[in-house]
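Visitor: kindly generate the corresponding structure for this input.
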Amino acid sequence: MPAALITGASAGLGAEFAHQLAARGADLVLVARGADALERLATELRRAHGVHIEVLTADLAVEEEVQRVAERVADAAHPIDLLVNNAGFGLPLQFADNDIDDEVRHLRVHVEASMRLMHAAIRAMRGRGGRIINVASVAGFISRSTYSACKAWLIGFSRWANAEYARDGVSVTALCPGFTHTSFHERMGLPAGQEGVPALMWLDAPQVVREGLRDAARGRAVSIPSLRYKLIVALAGLLPPALTSRVARRGRV
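Guide: Next up, the predicted model:
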């Protein structure tokens, strides 16, 4: 039976990945900081789908805890077939006004932890095959403080790694949703619907995850859910960064 390891699994897109993969019969390793939320989710999925669930609590801003997760990814006795790098959080866009320690933690979770887990996964998957999904964002295609920069790194690396390791049977996909109804905004104190973003621009988490899993199965390097966001990304590539930066100050993706 295939097995998937999901970071940031206790809520949002991570929890949706867990629900959809468990419904497909996959065993899961759920990773997040909050043990109680993970245990509740694990209990629900075991009862609903009869799959094997491991719970691994870890703060991915802490190097030693990232190493524990990487060791689980690399465990040849219990192989991981799909790694979902989903853990992350947002910060206010005013970089100079933010605490630099918060910015460093933000970078570690989004980029360094993802890189370390991908390194472990690719080494373990080479030859036998496997998939990696990096949850990025359409923000990675525009100028938008350090959140945009982190997501741009994930997109760029996913594109390269997907081409480089295809011959080893490993696919790497950057999933790039736009505004999506999850608890991500609420954790920042920005409830969905209070960001000046039209209702048309919001996506549902089940749709985002379904399209991400589908594109990963097809070996695509980048997955942008919905036609409207595909068009927005194409347009953003034609506009000057100063203009996209001004537009991007509204809302969160």
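Visitor: contacts and neighbour counts: CA atoms only from here.
Guide: Will do.
Visitor: mind listing what Leu117 touches?
Guide: Shown in contact with Leu117 (C-alpha atoms under 8 Å, 6 or more residues apart in numbering): 66, 69-70, 73, 85.
Visitor: the structure of the following sequence is requested for comparison with the preceding one:
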Amino acid sequence: MTTSLITGATSGIGAAFARRLAAAGHRLVLVARDEERLRRTAAELGARYNTAAEVLPADLAEDDGIAAVEARLRDPGARVQVLVNNAGFGHRGRFLETSVTDESRMLKVHCEAVLRLTSAAVPAMRERRHGFVINVASTAAFMPRGTYGASKAWVVSFTEGIARELDGSGVRFLALCPGLVRTEFHERAGMDPGKAPSWAWLNPNKVVATALRDLSRGRTVSIPDPRYKLAVALARHTPPALFAAASQRTTRRYDPKL
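Guide: Next up, the predicted model:
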């Protein structure tokens, strides 16, 4: 039976991955900070899909939390064939309005945890010549704005780089870059989702379905919606100053404090 480990597994895209992989018969290792919520999620998935769902409480903004997940990934007795690095969060406010401590915690979760967990999982996958790593980034990776966009750009670059280095190894890598997704992410960041137009929102289940389809097709970057594919293409080909001005106007409609 395939074992899949998912970080940030109790809500949003992480929970959608958990449901989809459980439905496919995978054994799950669910990682998140809230142990009580993890146990509820594991019980629900186990009952609904008749699969084993292990819980691993860990705060990936802390060294001890990352180390606990690293140890689980390296455990030779319970091999993980699929790793989904999904944990993440955002901040409201401009760069100088956010503390360096909070920005550093974001980098810890978005970059260091992804690096360390991927490094822990991949050697055994390569030895078996089979495995999958999905790193959840964002379209913000192509539309830079502060630490969040920069950290997600790192995730995309890191994923593309290791995919090239390990081409032919049997291990596949995917950077998933969704736009706005209906999850708890925005409320936790203190943003008002009601300010964004309804057409901009993506369904997490559809995002996951597209990601897994792109992974099966051998793609390394997945942008799961034609509208966001167009937005990324425009970002890549529009003069930076012009695109930044347009992006700032759009962002202020979403959050007037920015």
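Visitor: please state their TM-score.
Guide: Scored against TM-score structural alignment, normalised by the length of the first structure, the superposed chains reach a TM-score of 0.95; 250 aligned residues with a C-alpha RMSD of 1.3 Å.
Visitor: re the thing from before, for Gly130 of the first structure, state which of the contacts of Leu117 of the first structure is nearest.
Guide: Of all the contacts of Leu117 of the first structure, Gly130 of the first structure sits closest to Val73, with 11.6 Å by C-alpha to C-alpha.
Visitor: where's the closest one relative to Ala217 of the first structure, distance?
Guide: Val73 of the first structure sits 20 Å away from Ala217 of the first structure, going by C-alpha to C-alpha, to the nearest Å.
Visitor: can you check Tyr147 of the first structure too?
Guide: Taking C-alpha to C-alpha as the measure, Tyr147 of the first structure and Ala217 of the first structure are separated by 27 Å.
Visitor: when the two are compared, which one has more neighbours?
Guide: Tyr147 (26 against 13; other C-alpha atoms under 10 Å).
Visitor: name the helix or strand for that one, please.
Guide: Using DSSP states H and E, Tyr147 of the first structure falls within helix 145-164.
Visitor: output the contacting helices and strands for the next helix or strand along the chain from that helix.
Guide: Once helix 145-164 of the first structure ends, the next helix or strand along the chain (criterion: DSSP H and E) is strand 170-175. Strand 170-175 of the first structure sits against strand 130-135, helix 145-164, helix 205-217, strand 222-223, with contacts defined as 3 or more C-alpha pairs under 8 Å, 6 or more residues apart in numbering; DSSP states H and E.
Visitor: so which of those is nearest His52 of the first structure?
Guide: His52 of the first structure lies closest to strand 130-135 among these, at 19.0 Å (C-alpha to C-alpha).
Visitor: how about residues contacting the closest one?
Guide: 80-86, 114, 118, 121, 154, 158, 169-176, 212, 216-217.
Visitor: which of the residues you listed count as buried?
Guide: 80-86, 114, 118, 121, 154, 158, 169-176, 212, 216 (16 or more other C-alpha atoms under 10 Å).
Visitor: quick one: Pro76 of the second structure from Ala137 of the second structure, how far?
Guide: Going from Pro76 of the second structure to Ala137 of the second structure by C-alpha to C-alpha gives 29 Å.
Visitor: and what of Trp201 of the second structure?
Guide: 16 Å.
Visitor: coming back round to it: and Pro76 and Ala137 of the second structure? Which one has more around it.
Guide: Neighbours around Pro76 of the second structure and Ala137, counted as other C-alpha under 10 Å, are more numerous at Ala137. The numbers are 30 against 10.
Visitor: quick one: residues contacting that one.
Guide: Ala137 of the second structure sits next to 152-153, 155-156, 175-178 when contact means C-alpha under 8 Å, 6+ apart.
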